[in-house]
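Visitor: Below: sequence and its predicted model.
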Amino acid sequence: MISRAIRITTSSTVLSRVLGMVRDMVTAYRFGASVVMDALVLALRVPDLFRRLFGEGVLGASLIPPFASLLDHPRQAWRFLTGALLAAAVAALGVVLTCEAVCLWLSFGDLDEGQSLALELTARLLPYLIFVCVLSQLAAALQALGRFTAPALVSCVLNIGWITACFAGPSWTEGQANWARLLATAVLVSGAAQVGWLLADLHRAGFRLLLPDQAARDLLKRSMWSLLPVAVAIAATQINTTVDGLAAWLFGQSGQLETGAATAIYYGERLFMLPVGVVGIATAVVYFPTMCQLVGQQQLDELAVAVRGALRGMWLLAVPASIGLMLLARPVVGLLLERGAFEAEAGARAASAAAAYGAGIWAFAALPLLVRVELALGRPRRAAVAGVAGVALNILLVVGWGRHGEQVLAATTVAAAVLQTIWLLTSISQTIPLDLTRLAPFLTRTLVAAALMAGLVISVRDRWITPAPAALPLIALIVAAAGLHLVVERLLRRVLPDPPDPPSPQISR
């Protein structure tokens, strides 16, 4: 059942995101909002973009439909997958070698200490791209086989390696720059471990390395032709947050923003991606194979039912998450990050970015699903056009207003995500009987419940929650607010029930 797969994926993703939160706490403690942290954030942007791009979608979205079509012929499926793995590894190696050459060329320029360190760390982290590209293929194959746990948990390996390096740094060497170098090495080791884990799980599912024959190569070529529009479609948000981070670093280097701007954007992004990953990406990953099957069977009515159900479940959690982060970003950042080298001023800047990003969680969470609906319908170019529009809008806004602060940089990405969401909903509604008016009762209930939740949060926050609060009062407020939202929404169902839908489809095993 889809619901069971979502529970597995969501619970695994929650564990991974919790470890990611611990990782951010440890990193903030060690590096604060320093020049070294800004350099590390910039160096992480390229591999992090590829990790999100491929690990959360592009190669997987291109691989799942043809791979799923071969599952009745396992040896042919293994030949296709082997070819995909080899192609991904070779392509990634080419990108890495090219980027390393660029880094070497730039290193001969007149660089200050921060720029030199950023370039060095970028060069150290680039090989992680190879692991990312292979991981994406392995994860997509496991998802097509109905094995969701390992792909959802595999990022825990990276988080554990990262946390270990942060703790071990002062024992092995001195200075933040050397700790950052150790951290880069830990990322590479963790990448190798991630690949090993997924390979072992795929082997248990029956996978064997078989050289691709001509039929597998032809199918792989056809799949790769669709890669570019899929990349633009799925990666729009990741590209936009990368633009935010790069702009923050450049504005910081030019003196238009203070040192630590890139760090503030990084932590703001990390906070809003927690609910987006748990709610949005997990739902999209689970639904995608089923949506491909429904399109293949020409069951567009059932596809519309599945999409509406996914949007209801997603927005039931994403809307209160949006409001919660907007209202509680400052105390959340104070609780999680303000210790060690991470001071209150840096916390206030990170919180302003997080609050701005929070306004768009409902849109950020919907985008992975909506893009995959277009991909399942065989229309990657439509999804790509929406992605290009979002990226173009963000770049224009960043160039025009980005120098006014981290909060403005974050707001530009929210505007782009809202545009992309509306665009995709309109496009999909023209093809399948999505009938968004059937979501009106649900949206009314959710917004009323969210308004009451916001009133509770504001009244309690202003009286008892400080910018750097104790854990228990803040956690109690978050739990109480979430509980109030869910209870009110459920009670309102008696007054505003959803119109009945046919039974949701099942995942094919």
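Guide: Yep, it's here. Residues are numbered from 1 along each chain as shown.
Visitor: use CA for all of it now, contacts and neighbours both
Guide: Will do.
Visitor: helices or strands next to the strand or helix carrying Arg349 in the packing?
Guide: Secondary structure from DSSP states H and E places Arg349 in helix 344-358. Packing partners of helix 344-358 (3 or more CA pairs under 8 Å, 6 or more residues apart in numbering; DSSP states H and E): helix 261-275, helix 300-337, helix 406-429.
Visitor: Of all these, which one is nearest Gln143?
Guide: The minimum distance between Gln143 and the helices and strands packed on helix 344-358 falls on helix 300-337, with 17.8 Å, by CA to CA.
Visitor: Take this one as well and set it beside the first:
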Amino acid sequence: MTDRQQPPEQTSSETASAVVDEASRQAAPRRGGLMRSGMVVSSMTMLSRVMGLARDMVIAALFGAGQGADAFFVAFKVPNFLRRLFAEGAFNQAFVPVLSEYATQRTRDEVRELLDAVAGSLAAVLMLITALAMLAAPWLAWAFAPGFARDPEKMALTVDMLRLTFPYLLLISLTAFSGSVLNTWGRFAVPAFTPVLLNLSLIGAAMLLTPLVSEPALALAWGVLIAGAAQLAFQVPFLARLGLLPRPWPRFAHPGVRRVLKLMAPAMFGVSVAQINLLLDTVLASLLAAGSVSWLYYSDRLVELPLGVFGVAIGTVILPALSKRHAEQSREHFAQMLDWAIRAVLLLGLPAALALVVLAEPLLITLFHYGAMTDHDIDMAAMSLRAYAVGLVAFMLIKVLAPGFFAQQDTKTPVTIGMIAMGANMVFNLILIWPLAHAGLALATALSAFLNAGLLGRLLHRRGVLIFQAGWGRYAVQLLGGCMAMGLALVWLAPDWHQWLDWSLARRAGWLAALVAVGGGVYFAWLAATGVRLRHFRMKS
């Protein structure tokens, strides 16, 4: 080579600077397309939800809607509700914006110091709460399922299960902390896959531990505890690979911890209104006919499938992106992201809700009508499934609108809206429980969700951060036309649900798969014919 062709020599300081720059790039949050990130989360969530349905099929076959199932669903719902409050709800919504700001504007050492302090403080608080809850298990069981007091054996079983399931709150909240860090750094797949371990653990416990315990349903509680430990252990190596594995030490005086706590307190209520409403449904359902808790659970599980795959997935990827845009004061891009998120959830949420209404009984029969699950259970669960499905789009909109406030580090406004929705839900419950029983509780939750989503969107629009982009009129017509075409196809093709009761699993699954394929094909064919294209949903984070 000639001298002119040879690369210039680097000084030692330049080399060191290059190494530092490369390390910084590797450790910095990764940016990419929101649609791509959403598809990653959605695919992992779909796997988790499918495994969750397999889990529920096993539980339904072994325990049906009887005493053991009712007791487990209450014992699992209490820590699971608090998990969503502390972890996926308030903590995630408060922590991610602060962490994104540190990652964008602070040094690497300051980021690690924040992680150490938050991890230690979170663990200390949750250890105390877990210990107190295990001691107070009898009172908690009575508070969340007062109707069980009529059956001392059922109440005692619920208390025993609560003491096994409550440590899950500590373990899964630390898992959520790890997932928040990974999501902020653009690693969405690992946190989205982690819930699969819960489903595998419960399936294994139901099939392997049931013969080994005095009360068969206790095996499920052990499965929850095992799952919490497995989920936390799974994420640790990925944090270590990024060099972000914290050394937990409680530091409540740390400025970042104080900001997280300040944001978290109101967010504990605001972002989790839907979960509080579902918990109120459980309390009231315990006062109704035996099996009501289980009917609501099975129908809620089917609504959770599209909600998790579409709504939660979009909400998960949009929060870090919105937080970065807010830190960079990019108001226009912030508004475009919110508009994109609403279009995305409506694209899939509307047909999913319609399919749940039309195919309620076939879905429940195919998934749960085995073993101890009776024809009457299917009929009752279908009523509450249709009621929950009415609110599916609203549940999804809440998942993508609430981050619009949290990204701005405003958790007080959703609290006010949440209180209004909570009050409305209680009124709807009292009005609808008498004529519709457990289905009235589900419908009340759906109606209050629409109120919640409507108020969130209205205030974001008034602030100028939710600006509806051009083309909404045409888009609405395209979506409604596609839903009408899909609905007509499903009603015309689906056999009467009573016939499904006599079919084998293979025939049920085959028919259901065919209906889903035809319905989805008709819907997307309509959208394609009317001009909807995938490129219209591309959005950079």
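Guide: Great, that's in hand. What you see is a predicted model, and the numbers here were worked out from it, not measured in a lab.
Visitor: Mind checking the TM-score on these two?
Guide: After superposition, the two chains reach a TM-score (TM-score structural alignment, normalised by the length of structure 1) of 0.91; 494 aligned residues with a CA RMSD of 2.4 Å.
Visitor: which one is the counterpart of Ala264 of structure 1 in structure 2 nearest to, not counting chain neighbours?
Guide: The alignment partner of Ala264 of structure 1 in structure 2, by TM-score structural alignment, is Trp295. Leaving aside its sequence neighbours, Trp295 of structure 2 sits nearest to Ala381 (CA to CA, 6 or more residues apart in numbering; 4.5 Å).
Visitor: if we can go back for a sec, among the helices and strands packed on helix 344-358 of structure 1, which is the most enclosed?
Guide: helix 261-275 (a mean of 26; mean count of other CA atoms under 10 Å).
Visitor: residues in structure 2 matched by whatever helix or strand comes next after the helix holding Arg349 of structure 1, start to end?
Guide: Later in the chain than helix 344-358 of structure 1, the nearest helix or strand by DSSP H and E is helix 361-376. Per TM-score structural alignment, the counterpart of helix 361-376 of structure 1 in structure 2 is residues 392-407.
Visitor: How about stretch 139-153 of structure 1?
Guide: Mapped onto structure 2 using TM-score structural alignment, stretch 139-153 of structure 1 spans residues 179-193.
Visitor: Would you confirm that the residue nearest to Trp295 of structure 2 contacts Gly291?
Guide: No: with contact defined as CA atoms under 8 Å, Ala381 of structure 2 does not count as touching Gly291 (9.5 Å).
Visitor: Of these two, which one has the most company?
Guide: Higher neighbour count among Ala381 of structure 2 and Gly291: Ala381, with 26 against 21, using other CA atoms under 10 Å.
Visitor: so what corresponds to that one in structure 1?
Guide: When structure 1 is aligned by TM-score structural alignment, Ala381 of structure 2 is paired with Ala350.
Visitor: Could you pull up the residues touching whatever residue of structure 1 lines up with Met207 of structure 2?
Guide: Taking TM-score structural alignment, Met207 of structure 2 has Phe167 as its aligned residue in structure 1. Phe167 of structure 1 makes contacts with Val26, as judged by CA atoms under 8 Å, 6 or more residues apart in numbering.
Visitor: let's go with 10 Å and repeat that
Guide: 26-27, 30, 179 (CA atoms under 10 Å, 6 or more residues apart in numbering).
Visitor: try Phe334 of structure 2
Guide: Phe334 of structure 2 touches 318, 321-326, 340, 404, 407, 465-467, 541, counting by CA under 10 Å, 6+ apart.
Visitor: distance of it from Leu397 of structure 2?
Guide: Phe334 of structure 2 sits 16 Å away from Leu397 of structure 2, going by CA to CA, to the nearest Å.
Visitor: Pretty sure Val95 of structure 1 sits against Ile130.
Guide: Yes: the criterion here is CA atoms under 10 Å, and Val95 of structure 1 meets it with Ile130 at 8.9 Å.
Visitor: overlap in contacts of those two?
Guide: Shared contacts of Val95 of structure 1 and Ile130, defined by CA under 10 Å, 6+ apart, comprise Ala89.
Visitor: neighbour-wise, which of the two wins?
Guide: Ile130 (24 against 16).
Visitor: any idea what sits nearest that one, other than its immediate chain neighbours?
Guide: Counting by CA to CA, 6+ apart, the residue nearest Ile130 of structure 1 is Ala92, at 5.1 Å.
Visitor: now Leu515 of structure 2: how far from Ala509 of structure 2?
Guide: From Leu515 of structure 2 to Ala509 of structure 2 the distance is 10 Å (CA to CA).
Visitor: who has more neighbours, the two?
Guide: Leu515 (20 against 17).
Visitor: now that one, nearest residue through space, not along the chain?
Guide: Closest residue in space to Leu515 of structure 2, ignoring its immediate chain neighbours: Leu490 at 6.6 Å, by CA to CA, 6+ apart.
Visitor: Then Thr122 of structure 1?
Guide: Nearest non-adjacent residue to Thr122 of structure 1, counting by CA to CA, 6+ apart: Ala43, 4.2 Å away.
Visitor: And Phe368 of structure 2, by the same measure?
Guide: Nearest to Phe368 of structure 2 is Met57, by CA to CA, 6+ apart, at 5.1 Å.
Visitor: Please name the residues that touch the one you found.
Guide: Contact analysis of Met57 of structure 2 by CA under 10 Å, 6+ apart lists 51, 63-64, 203, 298, 364, 366-371, 373.
Visitor: Adding distance to Ala421 of structure 2, write these out as a markdown table.
Guide: Output for these, formatted as a markdown table (distance: CA to CA, whole Å):
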| residue | distance to Ala421 of structure 2 |
| --- | --- |
| Met51 | 32 |
| Phe63 | 34 |
| Gly64 | 33 |
| Ile203 | 36 |
| Tyr298 | 24 |
| Leu364 | 29 |
| Thr366 | 34 |
| Leu367 | 32 |
| Phe368 | 32 |
| His369 | 35 |
| Tyr370 | 37 |
| Gly371 | 39 |
| Met373 | 34 |
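Visitor: Gly196 of structure 1: how many residues sit nearby?
Guide: Neighbourhood size, Gly196 of structure 1 [other CA under 10 Å]: 13.
Visitor: Trace it over to structure 2, please.
Guide: Under the alignment (TM-score structural alignment), Gly196 of structure 1 maps onto Ala233 of structure 2.
Visitor: What's the average distance for the helix or strand where its match lies when superposed on structure 1?
Guide: Counting by DSSP H and E, the element that carries Ala233 of structure 2 is helix 218-241. Once fitted to structure 1, helix 218-241 of structure 2 is off its aligned match by 1.1 Å on average (mean CA distance after the TM-score superposition for structure 1).
Visitor: Counting by contacts, list what that helix packs against.
Guide: Using 3 or more CA pairs under 10 Å, 6 or more residues apart in numbering; DSSP states H and E, the elements in contact with helix 218-241 of structure 2 are helix 67-83, helix 152-165, helix 167-184, helix 189-193, helix 195-204.
Visitor: Many thanks, I have nothing further to ask.
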